[in-house]
Structures are given as C-alpha cells and as structure tokens.
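S.K.: predicted coordinates and the sequence they were generated for:
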Amino acid sequence: MRIGGLQKLTLLDYPGKVACTVFLSGCNLRCPYCHNPGLVLPEQSEGSEIPEAEVLSFLERRKGTLDGVCITGGEPTLQPELPEFLEKLRRLGYAVKLDTNGTNPAMLKALLQERVLDYVAMDIKNSPSRYAETCGGIDCLSRVRESAALLMDGTVDYEFRTTVCAPLHTPRDMEELGRWLKGARRYFLQPFADSGALVGGGVSPLSEDEIKALRDSVLPYIPNTQIRGQ
C-alpha cells in the first residue's frame, strides 16, 4: 500500500461519522483543477509515505473514539492491496468510506461483493461530452459509466460529486450530466478553490451565482442536488 498521508480526525469527510482519512498515492487522471499533485504524482513525495503498519496501529489505539475511515487519494482502486487493507479495517470494527474516480469498475465491483464498503463517494468529472477534456485528455468514460451503474443499481450508500470550475463546467454540461445520472441518490457540487498548487492550469473559481445556475440545471434530474458547504 502506498499511503501518502493520514488526517487523524475529520468531522466532514464521512457523513454522520467521526472519522480519519487515509490518503493513497497515485492517480490515473490529470484533472487540471486537482489540488493534490503530491498524491497524483507520487514521485513528488518519494520518501514521505507512511507504513501501513503505522496506520493500523493508530486505528487500533483509536477504537471507540473514531467511527469510520475514509479512503481517498489519488485513486485508491489502483492499488491491488486495497481489498485486503479494507478487510483489516472492517476487522477493527470501522465503517469504511471509499472516494473513487470510478475508472476501475472491476475493483469497485469486487469491493461491493466482498461487503467491505459502507459508503462510496464517486467523482463525476463532467458531462459525457466533455469527460476526457476534464480528465486531462484521458478517455475513461466507459469505465466511469460502468462504475456509476454499479452504485445506482446496488445497495451500498453512495453519493456523486463534481468539483466545478471555469471554463470546464457550464449549465449545459450540468444538464447533460443530470440526464445521464437521472434518479441518483444524492449529488454534490463542490466549488473549486485555487490552492496555488494544481496538477494543471487554465481554470478559475466560479461565482456563487454561477454555481447556483449549475445546480439548477441538475435539479430536474437529481432532486437531491446540493452545493457542498452551503
């Protein structure tokens, strides 16, 4: 396991849980607005990874204090050791939330079948017609569609979410996205904030009114659409 970081306490990352967040290194996408280049490009953080045993020891000590563990990245499903690691978390008594970009439906399906997930937050990068553009030119839409269908047809609790920025996200894009994911359980728009350290460039934050216009374009298709942080 390539563990790039550990946030020991979060009240935000796992809905309804007191949790910690484990950051796994490496990602197969290059979204220009991503603010975690050290996790997407793990060669930038060589030598700073955390041993799995250290994380498990921390979680052993925090039993009874923490309710859940968020697994995020990077893209966690790229790591073949992930199922075994999640099983260890379950044996410690933790609820498990997975953050994923949905590009590895085979791994997601296996995790769902093995019942090691309690909640999945899946990034939806954009409308189908602009998906590759938003991922840094990487064609992954067919795999993302498969993962989205697994969640919508399954029993594990989930959310879809999109980090929105200019010029990548417009009301027309959001309407197309809404038609694609019509009837989804819940969907969040996450405003992009420029951290100054991005994977790419050429993007900027949207105004509050612009983000509300994006939400309004999705609402007819996904009634439980919200702007995260509001």
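M.R.: Cool, the structure landed. Numbering: from 1, shown residues only.

S.K.: from here on, contacts and neighbour counts on C-alpha atoms
M.R.: Noted.

S.K.: for the spatially most central residue of the chain, give its distance to Asp194.
M.R.: In the chain, the C-alpha nearest the mean C-alpha coordinate belongs to Asp99, at 3.5 Å (C-alpha atoms, centre = their mean). Distance of Asp99 to Asp194, computed by C-alpha to C-alpha, to the nearest Å: 21 Å.

S.K.: ok, Leu141 next?
M.R.: Leu141 is 26 Å from Asp194, by C-alpha to C-alpha.

S.K.: who has more neighbours, these two?
M.R.: Leu141 (21 against 15; other C-alpha atoms under 10 Å).

S.K.: from memory the more buried one sits against Ala132, does it?
M.R.: Yes: between Leu141 and Ala132 there is a contact at 7.3 Å, judged by C-alpha atoms under 8 Å.

S.K.: take the one below as the second:
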Amino acid sequence: MKIGGFQKFSLIDYPGKICAIIFTQGCNFRCPYCHNPELVDPKLFQEPFDEEDIFRFLEIRKGKLDAVEITGGEPTLQPDLIEFMKKIKSMGFLIKLDTNGTNPEVVEKIIKSKLVDYIAMDVKAPLEKYHNVVRTDVCTEKIMESITIILNSNIDYEFRTTVVKNLLTEEDLICIAKLIRGAKRYVLQKFVLSKTLDKSFASNVKYFSEDELNTIKEKVKKYVSECIIR
C-alpha cells in the first residue's frame, strides 16, 4: 500500500467511533477543491509510510481505538488494498472505506468479503456533469454501478457531495438525491477553505448560505431517509 498520511486519532470521521485514519496516495480524479493535493499530484508525493509501523501502532491501540478509516486519494486504486484490509480486520478493528466509486468491482469484492463496516462514497455531481467537477475522463456507468452495489448491501453507508456554487446548483443536488433514491444517508458537505488542488479555486469559491442549504436539505429528504449538512 502506498500510504501518504496517517492520523492516529479522530472522533469525527467514523460516526460514533474512535478511529485512526490511513491516507492512500494516488487518485484518478482532479477535483479542484480537493484539500489533499499531496495525495493526488504525484509531483507532491512524500516518501510513503511503512505499513509495518502502522500495524505496530494499531497493535498497541487495541481496545482504545474502535476502527480504522481508509481514505485517500482513492483507496480502491491500490492493488493490495484487500490484503491490507484483511490484516486490519484480523486485529479486530472496524473498517470505514472512503471511495469515489470508480472501481465497483473492488467495492463489491470488499463488501462480499466482509472486510468493511461503513462506506462513504462521494457522488460528485449529476452523471452528465461529472467531468466538469472531476476534471478528467470518468465512466459514469461505473459510478452508478457502485451506487447500486452500496444501496443493495447490508453494511452501513453514506453518500456525500461537496457543495460549492461554482460547480453545482440546487437542482444538481436534487438530481444527485434522485440518483441515490432510497439511500439511508446523504451528506451535503460544506467546502472548508484550505489548500486546494487547483490553487486558483480558493480565491473564487462561491458558498451556499445556511438558509440555502437548509432549503436544499428539505427538498432532498423526499428521496433519502436522512440528509445531513456537515
């Protein structure tokens, strides 16, 4: 596993659990608002973390940590992801996986192998607008396939969208809600100003107001069981 970052403790990233976070290097998207450019742009990659150091840390945190979150970058690009998850599972930890849904065959295998307890899938835009947001070629059929796999699974999950007016309208967000119709949880994720993959993006960002987000939330709830503004 190419691991570009490791956070030893978090109370907010896995709902209701204390977790550590593993950040994988490499992503097949180029979302301008991405706040982890050092995990996306190969020119910014640092020397990867040693897996064994992480396993040693997790070993001594048994009973204190509930879970491990694997995020990125895009974790499903890692060829040894499944073996890595098996090792973590064998230590007794819950696993949360963050994914952009571009590798449904990997997502399905992980679910069927009972290696994941919670999946957070980013749905970036309505399918016809995906390229505008991710700034690279994308097979939207694979995105839809991942959505369907997750909706039909028995694991806990959330779908989430980073909301910025520069890229998405209210109607776009309602369209996404229809795309994931019947989902148990949809998160409208507010853009937080920090470093961005596209350095010019932060200076021109346009935010939804709280009132606008609450209005969207009420409209979205027609299609999903729960909508959260985060």
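M.R.: Looks like it came in fine. The shown structure was predicted, so the numbers you read here are calculated from the model rather than taken from an experiment.

S.K.: give me the mean deviation of the top helix by length along structure 1 from structure 2.
M.R.: Ranked by number of residues, the top helix in structure 1 under DSSP state H is helix 141-153. When structure 2 is superposed, helix 141-153 of structure 1 averages 0.6 Å from its matched positions, counting by mean C-alpha distance after the TM-score superposition for structure 1.

S.K.: C-terminal to that helix, what's the next element?
M.R.: strand 157-164 (DSSP states H and E).

S.K.: the residue nearest to the centre of structure 1 falls within a strand, correct?
M.R.: Yes: assessed with DSSP: H, G, I helix; E, B strand; the rest coil, Asp99 of structure 1 lies in a strand.

S.K.: can you list contacts of stretch 120-135 of structure 2?
M.R.: 29-32, 96-101, 137-138, 140, 147, 157-162, 167-168, 172-173, 175-176, 179 (C-alpha atoms under 8 Å, 6 or more residues apart in numbering).

S.K.: so how many other residues sit close to the aligned partner of Val218 of structure 1 in structure 2?
M.R.: Aligning on TM-score structural alignment places Val218 of structure 1 opposite Val220 in structure 2. When neighbours are counted by other C-alpha under 10 Å, Val220 of structure 2 registers 24.

S.K.: Val220 of structure 2: what's it in contact with?
M.R.: Per C-alpha under 8 Å, 6+ apart, neighbours of Val220 of structure 2: Leu173, Ile174, Ala177, Cys227.

S.K.: go on, Asp98 of structure 2?
M.R.: The contact partners of Asp98 of structure 2, taken as C-alpha under 8 Å, 6+ apart, are Glu69, Ile70, Thr71, Gly72, Glu74, Pro75, Ile119, Ala120, Met121, Asp122.

S.K.: ok, and Arg172 of structure 1, which helix or strand is that part of?
M.R.: helix 171-180.

S.K.: check the mean deviation of that helix from structure 2.
M.R.: Helix 171-180 of structure 1 sits 1.2 Å off on average (mean C-alpha distance after the TM-score superposition for structure 1).

S.K.: good, wrapping up.
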